[in-house]
Every structure is written in C-alpha cells, then in structure tokens.
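>>> sharing a model prediction with you, sequence too.
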Amino acid sequence: MNRALWPVGLPRTLDYPTTGLHTLLPSAARAYGTRTALVDGDLRLSFAEVHDKALRFAQGLRERGVGPGAVVALVQPNNIWFAVSYQGALLAGATVSPINPTQPAEALAAALREVRAAALVTHPACLPALRAALDASPALLTVVVPPTATAPAPPPKPGPAVDTGRTVPLAELLTAAPAPATPRSPDDLAHLSFTGGTTGRSKAVRVRDRHVWANVLQSTCARSAVLPEYDADGLVTLRRIPEAVTPWTGEPGQETAVNVVPVFHAMGLISQSIALLGGITVVGQGRFDPREFLSAMVRHRATTLTGSPALHHALLAAIDAGSYDLRAVRVVASGAAPLDSPTIARLTAAFPNAAVAEGYGLTEATMALTLVTPNREHPAEPGCVGVALFDTELEIRSLTDPAKPLPTGETGLVFARGPQVADGYLDRPELTAEQWVDGWLATGDVGRLDEDGQLFLSGRAKDMLIYKGYNVYPTQLEEVLAAHPAVAQVAVIGAPDPDAGEIPAAYVVLCAGAQAEAADLLSFVADRVAPYQRVREIFFLPALPVSAAGKILKTELRALRAREG
C-alpha cells in the first residue's frame, strides 16, 4: 500500500478490549474528567458528569427490573439526555435499540414489538405518536426525558392529552445512588440497530459489544493518531503516536464538534461513542438552520465537522451568503453518499485550514469500513472513499457470480470482513444467510479497488436512494403505494435533486377504471412513512417498462425522468 494513504507510524492491526462496553465511559471520565462533554443550550455535562448520571440511570433501571437480557428502546430526538440514557442502559447490562422518532405511530409500535422492548426512553414530543403502543403494552417501563434547547417541548395540540400516569420522569431514575456498572462481555448484544427507516421492511441488526468497540477504536486511532493500552480493570488509555500526527490530526481531549447528525442512525450513534473516547466536546443543535449551525461552529471554535453531502451543500449556500471565521476547522468529514468534485473544491475553499475526507460504511458493519486519511495538500482522488480500516478486508466480486473474486481494478460487488462487521439480523435467518456468506458481508454496493487498496464506489446494487443523507428504500415506498386501492403497479426511483441529493419519484399504473390525483397519492404515502421517506413526485403511465422476464426496467424510468426534467 502507498504509505501516504495510511497514517505513518500506525500499524494495520489493533489490540481490542477483552471487556464489554461497560469500560468505555469510565475510560473517558478518567481521561477527561471536568472537560465539557456535551452542550445543549445552556446545559452542559462534563465527562465525569455523564458517567455519574449514566451510573444513576443504570441503577434506576435495575431497581425497576431492567438489566441483562432486556432491551431498552430509545425513541427521542437528539438531545443531551440521549447519551446518558444510551450509556446508562449499557451500564445496566441491557441492550439498546435506537428507533427513529419521526416515524408514524404504527411504525413505532411495530419497531417496539420487533425488538421486544422492556423499557422505553422517550421525549414529550414523541408521546402522541407512542400513545397506541403504550396503551397496548401497559407493562412497558416508559421514561420521559425533559425538553432541552436542542429538543424543546412540543406545542400544544388539540385532542385528548397523552396519559402520562404510567410514565416516569428521567429525574426520578437519576435520584438512584450510582452503583458499579454491570460487567459485560465482548459477545453481549449492545445494539439492535435498524437499517434504513423503521417500517415493516426494515431490519434490526445485531451489533455486539466487540463490534462497537472495534469500530470506535478503529475510527479513534486513525483520526487521532493513537493506540489503545489497557489497565488491569480493562480501562483504556490512548497513547499518542507522534510520527502519525499531521496538521489535520485530531488530539484527544482538545476537539470540539457541532452536531445535527441523528443519533438514532449508525453514523450518529457510533460517532457519539467515538466522541466520548476521544474527549471531543459535542455541541448539539436542534432543527437544522445552516446559519445558526455555522454561528455555533464559530462561537465554539469547532475543530471538526461531520455530515452528509446535503448538509455540506446547505452550509456552502449559507457561507456564500454570509461571513464566518471557520479557520479553526481541521477536518470536514463526509459520509452517507459520495461528494462530487465541485463540492469538495468549494468545501476546501470555505474551510481554509481543513482537509476534506470521506468514508464508507453501513449499519451491518456497525458504522465504518473505510477511511480517507485527511490531507489537504494531497487530497483523495474523486470518488475515493478511502482504504480499509484496521483489521478490515475488502473484496470485489462478480456482479453475476458473487462467489467469484475479481482482479484489482475491476468493478463488482463489494464484500467486507472485519471485527466491526455485525453477525446478522434479528429473527431473519434467511436474510442473514443471504447477506453474511462464509464470514464475509455482502454490502450491496458496487465498486472497485485500485492497486493501493483504495475503494471507489460506482453505485448501489440495490435501488436504494439517499435523500438529504437518509437512506430511502424504494421497495418500502412501493409497498405503501401498492396498498392504495387505485394503484395497480408502481415503481419508485431516485431522481437527482441539487439540494437533497436524490428525491423519491414514483411511476404509477392505475387500476382499470380507477382515478387518483398525484396529490392524493403523495398524501397517502406521507401519512405512513417518516418525513424524509415521503415520495416527492408522482408520474402516471399506462404501463411500466419490463424486460422479457417481466422485471421492471428502472433504468428506462430514470432515463424518462431525465428527459422530462
């Protein structure tokens, strides 16, 4: 491998913990103590305070019968208490299931049933959508976190008030005396993380402690030029490797980030633990406003920025219209979808001291599989999402014969294996067997590897589209639309959009004699999916183009959409 593509002085393999995740937060608290870990408006928690409150939360769960083997569902927007409840559930020995809080009531209830949640931690704004689920599960322990600046109280709504008689305020759990964490093993189940949205087609991925530890350490060591060392109790100390340090390398306990990435998604969830282990102060932001976000970056002298291309496009538009001193930023990281060359050039100009670096991963691999080593002077080639992380292997296989590896430089299906690759889907043995083959994960993406091990993605084997950084699956939307009584056939594609990246566009064939307006179908879908999953365009056709085998030719639909603009 070309050594410029990997931090000089760092090995290609790491030593991983022999403990579970109960040692991560105390390692951070010991290392960073009174340094501010989380900021939410005027509310601040130090690393030591996050640890103390998480221990109290853990004991509060235990006193209510929630511990090892139990699933604690987190249905709440980004706020300072998400980290406390997440870490606290782990310290109680439980499994965490982060669930998208923007979903409709039926989808939320289905997700809670799927993971067999024993406890729920939620926010006042989510309670109306959860009313039916709570009524159906009166024994479900429901903890409600207080509103914050990042996640304010919801406005009053007409209709019957939500019965909060069975809910428990977070403050009540935090009155418990902090007790030692319940020991965990590397094979304990840490997460049940949902892929894509959380509708009926979504899948809960089994992510174990060892997978989280691996991905957190892989990312932290690469981005901060450190290696882990362990004491007799399993606590981690990060040892700096001077020869790996560059002007774009973060330093543990010295970085600040402003965040709007949803923490119920894999990127946000694992980045939260990376921030704790790396001593990064994270400033939360509520509803995304580009100018407010940039002002917060300037005010807090943020040193790092992570987001999707849609976020970066919005920030660039705001930067063009205003004046912001962004010289403190050293790294602009991007994921969820490829950045185009003009956008990379604009980001490089807007952040004069920063390197732009992309990465690649998926929920089935906990979060990340590759990284680009940040280097402003020698940026990655267009389309490159980096090289494999520590102890991670990538392989390109034939599109027609997934068992056949391809030579370097050829394009095919991307397969991966490594310590961060999860071990399957919850209660989906057939799908697990399809995705995990002989120790390798079939990512579902298409790409190529060059002679230096750099991965270049060229598309997705499946027809997933990405709307503002969120994965949207056409199959889910097709099933929703197909349930409409006027719809005979439907196909959903991703249509290019300058602001969102891609938008869902549906081509519909109506039942004979049926009538429906596009607005009616758009509303039908919107009532049944999360806001980011909504179909944005409806087109009517007398018939869908199909192959001789009867397969819908979405390539023709994309060409049709391009012609019609």
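Nice, I can see it.
>>> please count neighbours and contacts with C-alpha atoms only from this point.
Noted.
>>> residue 532 and residue 200, how far apart?
Shown here: residue 532 relative to residue 200, a distance of 16 Å by C-alpha to C-alpha, to the nearest Å.
>>> looking at those two, which is more packed in?
Counted by other C-alpha atoms under 10 Å, residue 532 and residue 200 do not tie: residue 532 has more neighbours, with 21 against 13.
>>> use this one as the comparison:
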Amino acid sequence: MSERPVSTTDLDSYIADLRQLQARRRPAEIPDHVVYPAGEITIPAHVSHWAAQRPATTALTFEGTAFTYPELDDLHRRLAGWMADQGISRGDRVAVYLGNSPEFVIAFLAILRLGAVHVPVNPMFAPAELTHELRDAEPGLVLTNRALASTVEEVQPRLDSPVPVLIVEDGWADAIAHEPFTGDDGDLDALAALNYTGGTTGLPKGCQHTQRHMLYTAASATTATQLSAEPGFTSLCYLPIFWIAGEDLGILLPFVLGGTSVLMARWDAATTLDAIEAFGVSVMTGTVENYLELMARPDIGERDLSSLVDPQAVSFVRKMTPQVRADWAAAAPSSGTLRESSYGMTETHTIDCVPYGFAADDEDLLAEPVFCGLPVPGTDIAVVEFGTQTPLPLGEVGEIIVRSPSVTDGYWRNPEATADQLVDGWIHTGDNGRIDEQGLLHYLGRRKEMIKVKGMSVFPAEIEVLLAQHPLVESVAVVPTDDPDSGQRPVAFVLPAEGATVTAEELVSWSRENMATYKVPLVKVIGALPMTATGKVRKHELAEDAAALNR
C-alpha cells in the first residue's frame, strides 16, 4: 500500500467541478465520450475486421512495399503460428529488437494475437543496456536482424539462460510460410506489452500495458481530434516505433481507424514530402526542426499538402512559436494548422491531453508554456500537492497526476516503484504543472531529473548506474547542461575507485561501447563529489562546472 495521503472526497469533488469547466471549452464538434470505430476488440481483431470490410485498402507501406489488410492479417497469423510452435504462449514475453520495419509491425500483431507480451527494445542499445532489459523481461524469444544479432550474442552469457533468437534475414521466410494460427484474437485485458521507461531510481522499468490501454489511446486520441474511420485516413511515421509514441502513430491509430500506415525507417525531408503527396497523408508528427527543414526546401511551394489535416510538432530543442506556425502556413497554405502534439508519458500510453482546437489567434502558443489543452475523453488530470493527492486551487503549481483507461497496471516486477507512483488508479507523473481557471492544463517542466538529447529521454540515474559498472569507478553524479545542437547533454562527474587511475577519454570510450550514442556523457574525473550532511550529492553545485565543460 502507498503511504501517500489521499483526500478522496476532495479529489472527487475537484474532478467533478473541473469536468464542468472543461465541457465549456471543449470544441462543440468533439464528443465527451470515446468512439470505438470497430468496437472494443483487440488490435489483431481490428486488422481482421478491416480485412473483411476494406480488402483493397493498404494497411502498411514501407519503402515501396505495401501490404493490404488481408495480406497483413494472413502474415501476422502465420508468424503467430510459427511462434506457437516455438513454445510461445499466453503471458510469454517476446523481445523485438528491430528498427522501423514491416517485420516489427507483423511481430507486434502476432505477439498480441497469441496473448503473449510484446517487449520493444531500443535498436540503439549497446550490450549493458540490452542485458538489463533481457534479464528483467526474461523473453522466450528475441526477434532481431543481422546488424543487431552480434549484440544479442554478446549479452547471451550475461543472461540467466540463453534466449532463442530469430534473425529476420535468415529465418523470416520460413516463419511466415507457417500455417496460420487458428486460435482466438488475443485478450483485451491481459498483459500485452512491457514498454520500458527510465527513471530517477536506476535502470529502466517495464510499464505494464494491456491491449485495452492501446485501444483506448488510439480511440480517445482520434475522438479528441476529429479523426474518423472514414476511408482515406493515413498516418506518416518516422518516429521510432519501439517508442510508445511511434507505436501510437505508426501502428495503433491507422489500424484502429482502418487506414494506412506510411512507415519510414528514419527522417528524410524529401521522402516525407513525396509520401504526403503520394499517399494523401492525414497526420504526421515531427520535431520543430523537421518542419523547418521542410519549409527550407525550394520545392515546398509546388507540393500538394492539402491532405495533411493535422500536422503536429514536438518541441525538443527548437520550440513551437506563432512565427513557426505562420511560416508553415505561408509555406504550405493548403495543409492544416501546425500545432503541438500532446502531453503524456509512457505510463499512460502517451496521449492524455491535446491542444487541438485552440489555435485561433495563437491562444495555445501565447499561453503560459507549455499549453497542453484538454484531457482526451475519458481521462482526468489533476494538479496536487507533491507527495499527496490533495488538489490545489486552480492556477497554483503542483504535481500533475493522471487517471485514465490507459494508465499502466504497474511496473514489471517492481512493486516498490508501482506503489510509489500508482495510487488509487492515479499515476503520479513527477511533472510540475497548473490547471487554469478554464480547466486547461499547462506543463511547467519535469521534477524528475530527465535530460532531453535531441528529443531522446536520458535519465541521470541510468547513466550513473551504467558508468558505476566500470571497474575503476567509485561513484558518479550526472547533471544536464545546455547544448546548442542537441538541446541538452549529460555531464558525468566521476570519482575513481580508491587507488585507481582512469581518464575522461577512457570513460567516454567505455560509454560509447556500452550505451546508446545519445546517452554518452561528457566526463570529468574529480577527486571528490560535493555532498550534503545526509550523504546526497549536491548536484546544483556541479551545474556551473558542467556548463564550462561544454563550452
């Protein structure tokens, strides 16, 4: 049981009042309830449904290869049949260690149809990171490619027991030639995914999600933004689909709506413009830098972008401003209004609150940053005193907490973290925010020590834990510093083990071998860390040194 003080009556009353305020600002055309286009069925069942209803519709296209709904339905059933023959059954974890590709999508559907558990693994992971997730999830199978297979092979001796591996270049053809799985569509309410997220207390934790969480996320997001299951919906996704945000955009939204997923391996401005025109893309999400690059192309004025009804931006390094919006409107006048995407986190399946419908006169961009707008239908958001669930008066800054049908059931094999963050159905985000007098959410920054490197989340505690594995390291303190190219960079202050000598260059080299590139810190070896009387590192005292190191 959590030790957080709970004021249920006050919180219930607060939410009831808040819903009334929000109803007044909700755009008239947006319903206050979630619309499920094909009913409340599993994600693989959606593919089967649309295969029957829209047999000619392209479900997925990737680098010139397209799959109709009947083809995708058949392929994922065959892979599910092959996995079942390998001993994978309900509740078993399957790690997918791949980049954006049809194989990732087909595996995702096959795993869910079996009632097994999808474990997406960052394809940028180096051995130490991969070891942690495989040891924690204990998958019965890893799907990967030749480029990544050597990393899997390297970590096998570090696991409690070897894990079987399917390398797509070698065994995929046989797997999808298997007889189709003849079982049911999977379980809407059983554990379906472990989406790993970092934190301030150590290495990443697996957020437990069900297919109902996935379905609600897609259906509530489309309801809140006026997207429908009418033929023609198309999403463009170059976000990594191992990210839960990429999963939402590149898999869940199109398949729940019976539309088309245009999947790209990575960002490319020319390919993006071609795809928008060729496939009639309805929705895309990119960084502000992506849109600036599109606007800088000399041919953008000649391109037909009229299908793009909801272009969404994410402010990582460069920020969305009225000027960026105006520039996009001038460059692509036939497209929809450029807006910020959404507020959310891995624990809630990402899309909790959207600023959709507030672009008139730049209300969303001129409000106190970061303006998040209204919760999607079915989601409640409150701002409470940190450490309690006592709601704060409108306008006051406190901790954002979220309750919705997509909130994680808890952290995999981590009851302490679950009890700390999940209280009576509310997830405590650790984020600072306020709710204004109209019931609209404003995000004011993370209380957690998260660093954003080109949009990628880097948690100091994770780097500290990894660097501390070096045999010559005694302790580590990681702090952020601003960086003009990446937004922020992690800086590691390292205290060597007693009697040891190690250089910053050696530790950076070791980090490159054991961490994803975006996590590799700047390093300074020091003789002592500044400590409080209670034995905690005074990280604020390291900030000035961190900034100097990055000049």
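Thanks, I have it. Worth saying up front: this structure is predicted, and the values here are computed from it rather than measured.
>>> aligned to residue 60 of structure 1, what sits in structure 2?
For residue 60 of structure 1, the aligned position in structure 2 is occupied by residue 82, per TM-score structural alignment.
>>> actually residue 557 of structure 1, sorry about that
Residue correspondence to structure 2 (TM-score structural alignment): residue 557 of structure 1 is matched to residue 542.
>>> ok, its match to residue 461 of structure 2 distance?
Distance, residue 542 of structure 2 to residue 461 of structure 2, by C-alpha to C-alpha: 15 Å.
>>> before we move on, the earlier item: correct me, but the match of residue 60 of structure 1 touches residue 176?
Yes: using C-alpha atoms under 8 Å, residue 82 of structure 2 makes contact with residue 176 at a distance of 7.4 Å.
>>> what residues are up against the residue nearest the centre of structure 2?
Among the residues of structure 2, the smallest C-alpha distance to the mean C-alpha position (C-alpha atoms, centre = their mean) belongs to residue 244, namely 3.3 Å. Residues near residue 244 of structure 2 by C-alpha atoms under 8 Å, 6 or more residues apart in numbering: 195, 346, 349-350.
>>> try residue 480 of structure 2
Remark: with contacts taken as C-alpha under 8 Å, 6+ apart, residue 480 of structure 2 is in contact with 451, 488-491, 543, 546.
>>> what about 10 Å?
If you count contacts by C-alpha atoms under 10 Å, 6 or more residues apart in numbering, residue 480 of structure 2 has them with 449-453, 458-460, 487-492, 521-522, 539, 542-543, 546-547.
>>> PyMOL command to pick out the buried ones of those residues?
Restricted to buried positions by 16 or more other C-alpha atoms under 10 Å, the PyMOL selection for the contacts of residue 480 of structure 2 reads:
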select buried, resi 450+451+452+453+458+459+460+487+488+489+490+491+492+521+522+539+542+543+546+547
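>>> pull the number of nearby residues for the aligned partner of residue 99 of structure 2 in structure 1.
With TM-score structural alignment defining the correspondence, residue 99 of structure 2 maps onto residue 77 in structure 1. The local packing count at residue 77 of structure 1 equals 24, with neighbours defined by other C-alpha under 10 Å.
>>> which SS state does residue 77 of structure 1 fall under?
When classified by DSSP: H, G, I helix; E, B strand; the rest coil, residue 77 of structure 1 comes out as coil.
>>> tell me the contacts of it?
Residue 77 of structure 1 makes contacts with 99-102, 122-123, 125-126, 150-152, 262-264, 286-287, as judged by C-alpha under 10 Å, 6+ apart.
>>> show only the entries of these found in strands.
Those of the contacts of residue 77 of structure 1 mapping onto strands are residue 122, per DSSP state E.
>>> walking through the stretch 301-450 of structure 1, point out its strands one by one.
Taking DSSP state E, counting those that start in this stretch, the strands of the stretch 301-450 of structure 1 run over residues 304-307, 331-334, 355-361, 368-371, 387-388, 393-397, 412-417, 436-437, 440-449.
>>> and those as JSON lines, adding distance to residue 527 of structure 1 and mean neighbour count?
Putting the strands of the stretch 301-450 of structure 1 into JSON lines (distance: least, C-alpha to C-alpha, whole Å; neighbours: other C-alpha atoms under 10 Å) gives the following:
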{"stretch": "strand 304-307", "distance to residue 527 of structure 1": "28", "mean neighbour count": "21"}
{"stretch": "strand 331-334", "distance to residue 527 of structure 1": "31", "mean neighbour count": "23"}
{"stretch": "strand 355-361", "distance to residue 527 of structure 1": "30", "mean neighbour count": "24"}
{"stretch": "strand 368-371", "distance to residue 527 of structure 1": "33", "mean neighbour count": "26"}
{"stretch": "strand 387-388", "distance to residue 527 of structure 1": "41", "mean neighbour count": "25"}
{"stretch": "strand 393-397", "distance to residue 527 of structure 1": "40", "mean neighbour count": "22"}
{"stretch": "strand 412-417", "distance to residue 527 of structure 1": "35", "mean neighbour count": "24"}
{"stretch": "strand 436-437", "distance to residue 527 of structure 1": "34", "mean neighbour count": "17"}
{"stretch": "strand 440-449", "distance to residue 527 of structure 1": "29", "mean neighbour count": "21"}
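>>> please, where are all the helices along the stretch 351-500 of structure 2?
Residue ranges of the helices in the stretch 351-500 of structure 2, as given by DSSP state H, counting those that start in this stretch, are 363-366, 415-421, 460-467.
>>> who are the packing partners of the last one?
Using 3 or more C-alpha pairs under 10 Å, 6 or more residues apart in numbering; DSSP states H and E as the contact test, the elements touching helix 460-467 of structure 2 are helix 127-137, strand 191-199, strand 202-210, strand 473-483, strand 487-496, helix 504-514.
>>> could you redo the last one with a cut-off of 8 Å?
Packing contacts for helix 460-467 of structure 2, counted by 3 or more C-alpha pairs under 8 Å, 6 or more residues apart in numbering; DSSP states H and E, involve strand 191-199, strand 202-210, strand 473-483, helix 504-514.
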